[in-house]
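turn this into a structure:
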Amino acid sequence: MRISELAREAGTTPRALRYYEEQGLLRPARLASGYRHYDPQALRVVRHIQLLLSAGLNTAAIAEILPCIPDDATVLAPTCPELLDALAVERDRITTSIDQLAGARAVLDRLIQAGARARDQF
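Predicted coordinates:
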């Protein structure tokens, strides 16, 4: 499939797909015309990239992780146990971020409630 088709299927932009390619995360074939051609597996790879980016991982970490996710059914390829420690560190970082965001939300909730009470008194 062409870049515009993959972008549409993945809910992203051709620019993002070119960035993933620049970072070594995607490797499309090149047609004689110079156009990129993505195989059907590219959609799965793009979805994994998007998920890992949304988790806050950088492209260098994603480049190490992607080869260890051979398909949607396998959790981690048996050849990649060395990633477990790094993944645990990333999970802990995400957990810390979640806790911090939950604390910020709690502060905002209190401010909103106090503001609503003050507004209702007038």
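
only C-alpha atoms for contact and neighbour calcs from this point on.
Noted.

may I see the buried residues of the strand or helix carrying L87?
Using DSSP states H and E, L87 falls within helix 83-121. Residues of helix 83-121 classed as buried: E90 (neighbour count, 16 or more other CA atoms under 10 Å).

Proceed likewise with the subsequent sequence, for comparison:
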Amino acid sequence: MLIGELAQRAGTSTRTLRYYEQHGLIRSRRSTNGYRAFDEAELRVVHEIRALLAVGFDLDDIRPFVACLRAGHATGDVCPDSVAVLRRKLDEVDTCLARLNTVREKLDHQLNEAIAHREKSCLRRTVP
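I've put the predicted structure just below:
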């Protein structure tokens, strides 16, 4: 299939596909007239790339998933290198969640202190 058809079927742009190709994530062959031609398997690879990008993976993180698909696996997440990336990414998310939880606790405490201070100030003004 040509790049325009792949873009349409994958729900992306030809520019994005060229970007993926430039970074070695998808493969094409050139037809005699110089057009990029893609195998049907590249559609699955593009879907995998887009799904991983959507949840925060970067291009280097995605490489093991693409390699796993190219090795003939039905999904890109069953190979050891992909599992290692998933574990690392999960650790990153857990660290981020812990940081966010700490920030939330501090903000909650600050808000409660501010409300308590405000209520005390209001009571002092209304009591003769």
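
quick one: TM-score?
Once superposed, chain against chain, the TM-score is 0.68 (TM-score structural alignment, normalised by the length of the first structure); 101 aligned residues with a CA RMSD of 2.6 Å.

the helix holding L87 of the first structure - contacts with which helices or strands?
Here helix 83-121 of the first structure touches no other helix or strand, going by 3 or more CA pairs under 8 Å, 6 or more residues apart in numbering; DSSP states H and E.

centre of the chain to it, how far?
Mean-position distance between helix 83-121 of the first structure and its chain equals 20 Å (CA atoms, centre = their mean, to the nearest Å).

skip the chain neighbours and tell me the closest residue to I94 of the first structure.
Excluding the flanking residues, the one nearest I94 of the first structure by CA to CA, 6 or more residues apart in numbering is A55, at 7.1 Å.

with E9 of the first structure instead?
L43 (7.3 Å).

that neighbour in helix, strand or coil?
helix (DSSP: H, G, I helix; E, B strand; the rest coil).

residues touching it, list them.
Residues in contact with L43 of the first structure (CA atoms under 8 Å, 6 or more residues apart in numbering) are L6, E9, A10.

could I get those as TSV with neighbour count, secondary structure and distance to L87 of the first structure?
TSV is the format used below for the contacts of L43 of the first structure (neighbours: other CA atoms under 10 Å; DSSP: H, G, I helix; E, B strand; the rest coil; distance: CA to CA, whole Å):
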residue	neighbour count	secondary structure	distance to L87 of the first structure
L6	21	helix	28
E9	13	helix	28
A10	17	helix	25
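
could these be laid out in a markdown table, adding distance to A63 of the first structure?
Output for the contacts of L43 of the first structure, formatted as a markdown table (distance: CA to CA, whole Å):
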| residue | distance to A63 of the first structure |
| --- | --- |
| L6 | 20 |
| E9 | 22 |
| A10 | 19 |
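
re the thing from before, what's the burial count for the residue nearest to I94 of the first structure?
Applying other CA atoms under 10 Å, we find 13 residues neighbouring A55 of the first structure.

give me the distance between it and G11 of the first structure.
Remark: distance between A55 of the first structure and G11 of the first structure (CA to CA, to the nearest Å) = 17 Å.

the second structure: helices as residue ranges?
Secondary structure of the second structure (DSSP state H): helices at 3-10, 14-22, 41-54, 59-70, 80-126.

what about the residue nearest to R27 of the first structure when sequence neighbours are not counted, how many neighbours?
Residue nearest to R27 of the first structure in three dimensions, not counting chain neighbours: E21, with 6.0 Å by CA to CA, 6+ apart. Using other CA under 10 Å, E21 of the first structure has 13 neighbouring residues.

for the one 10 residues further on, same thing?
Residues within reach of L31 of the first structure, counting by other CA under 10 Å, total 9.

can you pull the contacts of it?
Here L31 of the first structure is in contact with H37 (criterion: CA under 8 Å, 6+ apart).

list the buried ones in stretch 6-18 of the first structure?
L6, A7, A10, T13, P14, L17, R18.

thanks a lot, see you next time.
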